[in-house]
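Asks: my questions concern the predicted model and sequence given below.
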Amino acid sequence: MSADDDETMAGESHPGTGLPGPMIVLAGGVLVGAINIYLAASLLPTAVADLGGASFYAWNMTIYLVAMVVATMLAGRSLSRWGNVGAYLIGFATFTAGSLACALSPAMAVLLASRGLQGLGAGLLSGLGFAVIRSALPPRLWTRGTALMSAMYGVGNFAGPALGGLFAQLGSWRPAFAVMAVVSAVCGALVPRVLPSVLPSGERGDPRPPVPVVSLLLVTAAAGAVSVAGVLEGTFAKAAGVGVALLLVAGFVVHERGSELRVFPRTTYQGGSSLKWVYLTLGLLAFGVAAESFLPLFGQRLAGLAPLVAGFFAAAISLGWSLTQIGSSLVTGGRAVRRLRVLGPLLLAAGLLVQGLLQREEAPIWLVAVWVPVLFVAGAGIGLAYPHLSVAAMSSTRDPEEGRRAAAGIATVTSLSIAFGTAVAGVLVNLGGGSMLDSARYVLFGLALLCAIGALTAHAANRTDPSPTTRPPLTRPATRADGGGRSQQ
């Protein structure tokens, strides 16, 4: 088979000259969801002063993240049923409706329900952003495409607090949600113009694919438990919440291994497969992002920074993540890719460790200036490894339906890991008691240790996939064991 046939089978269904259009839609979908993870956190104090309902304050992030995690797991099935255009239109419409409902909310309960609707749209768009790369871009551009997708998480973590802080400082929170609705609507209007209207030949799945209800319930409960753990009072309560979440995740894995109706591809649970190690490494990299939730607090308390300045200081991790991927995505050699997979978690862990060592009470301005490049280097560790791990997940199976599911799983793993990491960081903050310096060190040292484990999982991924390349395997449909024509769900 020729190289041209290879690329056609792998999903080059859109003309190469129109690539900017699809990438605007794919990246825009991931970006609006990433921005909204932290946008409302900056706006909520102003919203509470307007609407009341302070007792529901903590549920803002919980409802959004749980809805987002659930929706990412349905992205592959949405593609099978409605195709690229239909699935994206549903995602943007849901997010736009949720954003408008947030802007018009008359009470806190309505705002929280609207945030859940936003989360469903954001999660679907995040999952689609990775899954549709297989059909919207030629394989030679998968690494750059996934680099852009994952960079949107970093940009969102930077833009969310900045946008929210700007509107909060102006004393008006509703226009921020209206702006997000407009951005989402514009991206949605582009969808029919720039995306393939159907999936490539051989990739259409069941028009009514079954939903893995048990898996969804288990992972929803886990996401809810870890999100609630992050807002509980007391170290023991937080640890108990994280423990319950881990048990639910274990139950999820056990169920998926023995079920024919699953969220992640069958390959994830097969012995000798690299996919489970790829997902674990992606998750541990995402843990490092959790530090951004607490860095503004440390900057204000330990260095006396103004809130807006502290917010931009904390975004140095996301900035390093986003910018580094520009160069990392150009690396194609198998040996270099393997090294970047391992180097990324090590660099992230080293940056967090050094940042912990540099924490001081009443830190002088020169020391604060040193913090920024250190955090940038930590974020660069994510940028070095993330795009290559994403392509490894996308290329892990020859079955196109399973391949889309593997790609959509990237967003699921990232969203769930950010939720887990934030809750774990909340537990570590409490270990410091009344000392903000101790709290900062516990968070940074603890997250550094967890992220360093990613080097081990990356090594395991390299060992089971010794020759990673940016070129995927042929994507011809697999046959069912019972003789049917489609891959088994």
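Replies: Received, thanks.
Asks: contacts, neighbours, all on C-alpha from now
Replies: OK.
Asks: from L308, how far off is G164?
Replies: 10 Å (Cα to Cα, to the nearest Å).
Asks: all helices for the stretch 1-150 of the chain, in order.
Replies: Using DSSP state H, counting those that start in this stretch, the helices of the stretch 1-150 of the chain run over residues 3-10, 20-51, 59-72, 75-104, 108-131, 133-136, 142-169.
Asks: any chance of a markdown table for those, columns mean neighbour count?
Replies: Formatted as a markdown table, the helices of the stretch 1-150 of the chain follow (neighbours: other Cα atoms under 10 Å):
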| stretch | mean neighbour count |
| --- | --- |
| helix 3-10 | 17 |
| helix 20-51 | 22 |
| helix 59-72 | 25 |
| helix 75-104 | 23 |
| helix 108-131 | 28 |
| helix 133-136 | 26 |
| helix 142-169 | 24 |
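Asks: can you put the ones you listed in a markdown table and add distance to V370?
Replies: Below are these laid out as a markdown table (distance: least, Cα to Cα, whole Å):
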| stretch | distance to V370 |
| --- | --- |
| helix 3-10 | 46 |
| helix 20-51 | 25 |
| helix 59-72 | 31 |
| helix 75-104 | 38 |
| helix 108-131 | 34 |
| helix 133-136 | 38 |
| helix 142-169 | 19 |
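Asks: got the contact list for S396?
Replies: T267, S274, L275, G403, A406 (Cα atoms under 8 Å, 6 or more residues apart in numbering).
Asks: how near is it to F312?
Replies: Remark: distance between S396 and F312 (Cα to Cα) = 37 Å.
Asks: my read: N430 touches G234, true?
Replies: Yes: at 7.0 Å, N430 and G234 qualify as touching, with contact defined as Cα atoms under 8 Å.
Asks: quick one: which of those two has more around it?
Replies: Taking neighbours as other Cα atoms under 10 Å, N430 and G234 compare with N430 leading, 20 against 14.
Asks: check which helix or strand covers the residue nearest to the spatial centre of the chain.
Replies: The residue lying closest to the centre of the chain (Cα atoms, centre = their mean) is T414, at 3.5 Å. Assigned by DSSP states H and E, T414 belongs to helix 400-431.
Asks: helices or strands up against that helix?
Replies: Secondary-structure packing of helix 400-431 (3 or more Cα pairs under 8 Å, 6 or more residues apart in numbering; DSSP states H and E): helix 59-72, helix 75-104, helix 108-131, helix 213-229, helix 235-258, helix 275-289, helix 365-394, helix 436-464.
Asks: for comparison:
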Amino acid sequence: MAGDTHGRTGNVEDGQPPERAPKKGVAARENVSANVLVPIGALLLGMLLAALDQTIVSTALPTIVSDLGGMDHLSWVVTAYLLASTAATPLWGKLGDQYGRKRLFQIAIVIFLIGSALCGMAQSMSELIAFRALQGVGGGGLMVLSMAIVGDLVPPRERGRYQGLFGAVFGATSVLGPLLGGLFTEHLSWRWVFYVNLPVGVVALAVIAAALHIPHRAAKHVIDYLGTFLIASVATCLVLVASLGGTTWSWGSPQIVGLAVLGVVLAVVFVAVERRAAEPVLPLKLFRIRTFTLSAVISFIVGFAMFGAMTYLPTFLQVVQGVSPTMSGVHMLPMVLGMLLASTASGQIVSRTGRWKVFPVAGTGVTALGLLLLHQLDEHSSTAEMSTFFFVFGLGLGLVMQVLVLIVQNAVSYEDLGVATSGATFFRSIGASFGVAIFGTIFAGRLGEKLTDAFRGAQLPPGVSVDALEADPRGIAELPEALRPAALSAYASSITDVFLYAAPVALLGFVLAWFLKEDRLRGSVTAPDLTETLASNPVERSSYDEVCRALSVLGTREGRREIYRTITERAGYDLLPAASWLLLRMKKYGWAEPGVLAERSSVPLTVILEAARQVEERRLAVREGIDLVLTDRGRAIAERLAQAREDSLADLLGNWWTSDRPTDLTQLVKELNEELCGSERERPRNGAAGRAVGGGG
């Protein structure tokens, strides 16, 4: 080791080991505050706003409709937000790369807050729909940029831990959203569903301005503005056809036919544009991969069923069952819990077993069964019956949601990993828009017919008409006692008929799932987090970010133990996993102090002492004072272990690790190889500060 000094001495003043040149990917983090918890907290607040707005509105919708009118346009309160956030997501991601994510994140918060304030002040349904679209533009930015900034703040090994927090926010808002929406609506006003964003957003904005310091590394993109505009326009045209056809205009009217033709023409133009785009928003070559195409269609169906049901079930509960807005949120919990339990369990099982095909098959089948069960509900259904049916439906969605993202990531090349992930979630988002719109069209059409049939020949009180009852369900309370059951029955059957019409769509997904080819799962493909599973708008991450997220499981104690067990076997040594880890630390830093190491790392003292005893007994390291340093034999073994570790990381990447692999993937493996020796907090800080360091480990 003495011969390896060459000026690479440590900083004697602070006891730091020798400084190393910054590396690409983790470069420039020296400007970032060591304590990332405050900025991470602000990012979580931003994510909370966007995630909450996907679920908090559902239980407030019946009251909003009663106040502003326009039951036939109820779906657009949800659809406007979904379409706008979906269209904006890829733009926020690439603009953040080019112009700096901090600035763009602040702009996204401001747009979201302006949209929220205007939604709260809306005086008509058309105003609310327009302001929800503005809110959606900001929400798309909050979603994509908050997760991207995590990658700027923390190294790959730590990234999974923090991204797990964002997934937890999604899980929490799925449960809390309907409850909070009901509470605000019942005890304050439905307008507070939107106003609540303002104080939270202002706090996030202030903390981001003061505490978030990330280097601006401009990455040039050829942004596909035209492709983004065209795909958003195609989706809007088709959703307008689905929501306005048969209600506002007849199916054969010039308006509906014109919208349908326009949608088809724009779709043809979109295909032509994407073939020539340098960085297409949705690369058409992905559709040549059968697994991606089938997964995209099934994702569409899952979004269709999930958001369609979540939008109209609160109306069933509040109008037909007569429960309060708050209690309607409570009644929705079995569905959400079924979804969370099944999605978490299926993802973990697939990651551990490598077998995944059973989940999309079972998930789509159970979803279809759930829709048929929901069709059985009526005004006399008990709470236990509703809870059971809601849980079954949620279970079906959960079984398939995580796995769809996972199998898409497994099927594509490294260069397409990022766009394939966002593509799979994009189709779920478009499916959600269609689901809400089509459910709304069927509901509005059936309700008008059934109310007319129910009151044909009946004498209605002055001021109460079929049209009035259709627009505002509160009119049911003004009906004579004898007429109320007929009105409730009309509302109940109109909503539950929607689920019957949706069941064949889910069955189509069940049939398609059988055609998925179960390829062997890459070692690096692990269960996606809940941001990729529950988010209504697409997740936009680069291929590099997705591999970082997948491999970040190695940063956990269990992951590190497993990788060191593997590399020890691979190198052909009979050593404890912790002993291999200790040898590689000594190779990297030149020494190790077991006592201090136990204080600063997550490895228990007993494990470290046992490892230290083994390397000393085998003369792989010797004591110099309280420090352990490598012998010549120990250094040779550490070299072989280091190579085995890098080979093991490469193996996890499967056929992404080809001879023409991109530079950033090679760099990532090197970074993770280094980081597996320990985080910055675990670096030795005293005892042998001026000693030379051998090797880069």
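Replies: Cool, the structure landed. From a predicted model like this one, the values you see are computed outputs, not experimental measurements.
Asks: one step back: I'd like to know which of the helices and strands packed on helix 400-431 of structure 1 is closest to A181 of structure 1.
Replies: Comparison of those against A181 of structure 1 by Cα to Cα identifies helix 75-104 as nearest, at 4.6 Å.
Asks: in structure 2, what residue corresponds to L282 of structure 1?
Replies: Counting by TM-score structural alignment, L282 of structure 1 lines up with S299 in structure 2.
Asks: that match: neighbouring residues, count only.
Replies: Applying other Cα under 10 Å, we find 26 other residues in the vicinity of S299 of structure 2.
Asks: ok, now V244 of structure 1?
Replies: Other residues near V244 of structure 1 come to 17 when the count uses other Cα under 10 Å.
Asks: what of the one 5 residues further on?
Replies: V249 of structure 1 is surrounded by 19 other residues when neighbours are defined as other Cα under 10 Å.
Asks: wait, the match of L282 of structure 1 sits on T425?
Replies: Yes: with contacts counted by Cα under 8 Å, S299 of structure 2 reaches T425, the gap being 7.1 Å.
Asks: the residue nearest to the centre of structure 1 -> structure 2?
Replies: Aligning on TM-score structural alignment places T414 of structure 1 opposite R428 in structure 2.
Asks: you'd agree its match is up against S299?
Replies: Yes: assessed by Cα under 8 Å, R428 of structure 2 is found in contact with S299 at 4.6 Å.
Asks: ok, now which ones touch the aligned residue in structure 1 for A503 of structure 2?
Replies: Using TM-score structural alignment, the partner of A503 of structure 2 in structure 1 is A448. By Cα under 8 Å, 6+ apart, the contact set of A448 of structure 1 is G288, L348, A349, A350, G351, L352, L353.
Asks: ok, now V198 of structure 1?
Replies: Contact partners of V198 of structure 1, counting by Cα under 8 Å, 6+ apart, are G83, N84, V85.
Asks: so where does it fall, helix or strand?
Replies: Going by DSSP H and E, V198 of structure 1 is not in any helix or strand.
Asks: returning to what we had before: of all the contacts of S396 of structure 1, which comes closest to G156 of structure 1?
Replies: Ranked by distance to G156 of structure 1 (Cα to Cα), the contacts of S396 of structure 1 are led by A406 at 23.1 Å.
Asks: quick check: the closest one vs N60 of structure 1, distance?
Replies: For A406 of structure 1, the distance to N60 of structure 1 - Cα to Cα - is 29 Å.
Asks: what does G299 of structure 1 give?
Replies: Taking Cα to Cα, one finds G299 of structure 1 at 24 Å from N60 of structure 1.
Asks: and for L248 of structure 1?
Replies: Distance, L248 of structure 1 to N60 of structure 1, using Cα to Cα: 22 Å.
Asks: now do Y442 of structure 1
Replies: Remark: distance between Y442 of structure 1 and N60 of structure 1 (Cα to Cα) = 26 Å.
Asks: for L284 of structure 1, same thing?
Replies: According to Cα to Cα, L284 of structure 1 and N60 of structure 1 sit 24 Å apart.
Asks: got a list of what the closest residue to R174 of structure 1 other than its chain neighbours touches?
Replies: In space, and not counting its chain neighbours, R174 of structure 1 is closest to A103: 4.5 Å by Cα to Cα, 6 or more residues apart in numbering. Neighbour list for A103 of structure 1: W173, R174, P175, A176, F177, A178 [criterion: Cα under 8 Å, 6+ apart].
Asks: which element is the fourth one on?
Replies: Assessed by DSSP H and E, A176 of structure 1 sits inside helix 174-194.
Asks: and that helix, which residues are buried?
Replies: Within helix 174-194 of structure 1, the residues that count as buried by 16 or more other Cα atoms under 10 Å are 174, 176-181, 183-185, 187-188, 190-191, 194.
Asks: looking at those, which is nearest R115 of structure 1?
Replies: Set against R115 of structure 1, the nearest of those by Cα to Cα is F177 (10.3 Å).
Asks: these two touch, right, that closest one and C102?
Replies: Yes: the pair F177 of structure 1 and C102 passes the contact test of Cα under 8 Å, sitting 6.4 Å apart.
Asks: what sits in contact with each of these two?
Replies: By Cα under 8 Å, 6+ apart, no residue touches both F177 of structure 1 and C102.
Asks: which ones are touching the spatially closest residue to I149 of structure 2 that is not a sequence neighbour?
Replies: Distances taken as Cα to Cα, 6+ apart place R101 nearest to I149 of structure 2, at 6.8 Å, with adjacent residues excluded. By Cα under 8 Å, 6+ apart, the residues touching R101 of structure 2 are L95, L145, A148, I149, H216.
Asks: isn't the second one right up against L91?
Replies: No: with contact defined as Cα under 8 Å, L145 of structure 2 does not reach L91; the gap is 10.6 Å.
Asks: the match of A503 of structure 2 and V429 of structure 1, how far apart?
Replies: In terms of Cα to Cα, A448 of structure 1 sits 14 Å off from V429 of structure 1.
Asks: S390 of structure 1 too?
Replies: 31 Å.
Asks: what about the two, which has more around it?
Replies: S390 (27 against 23).
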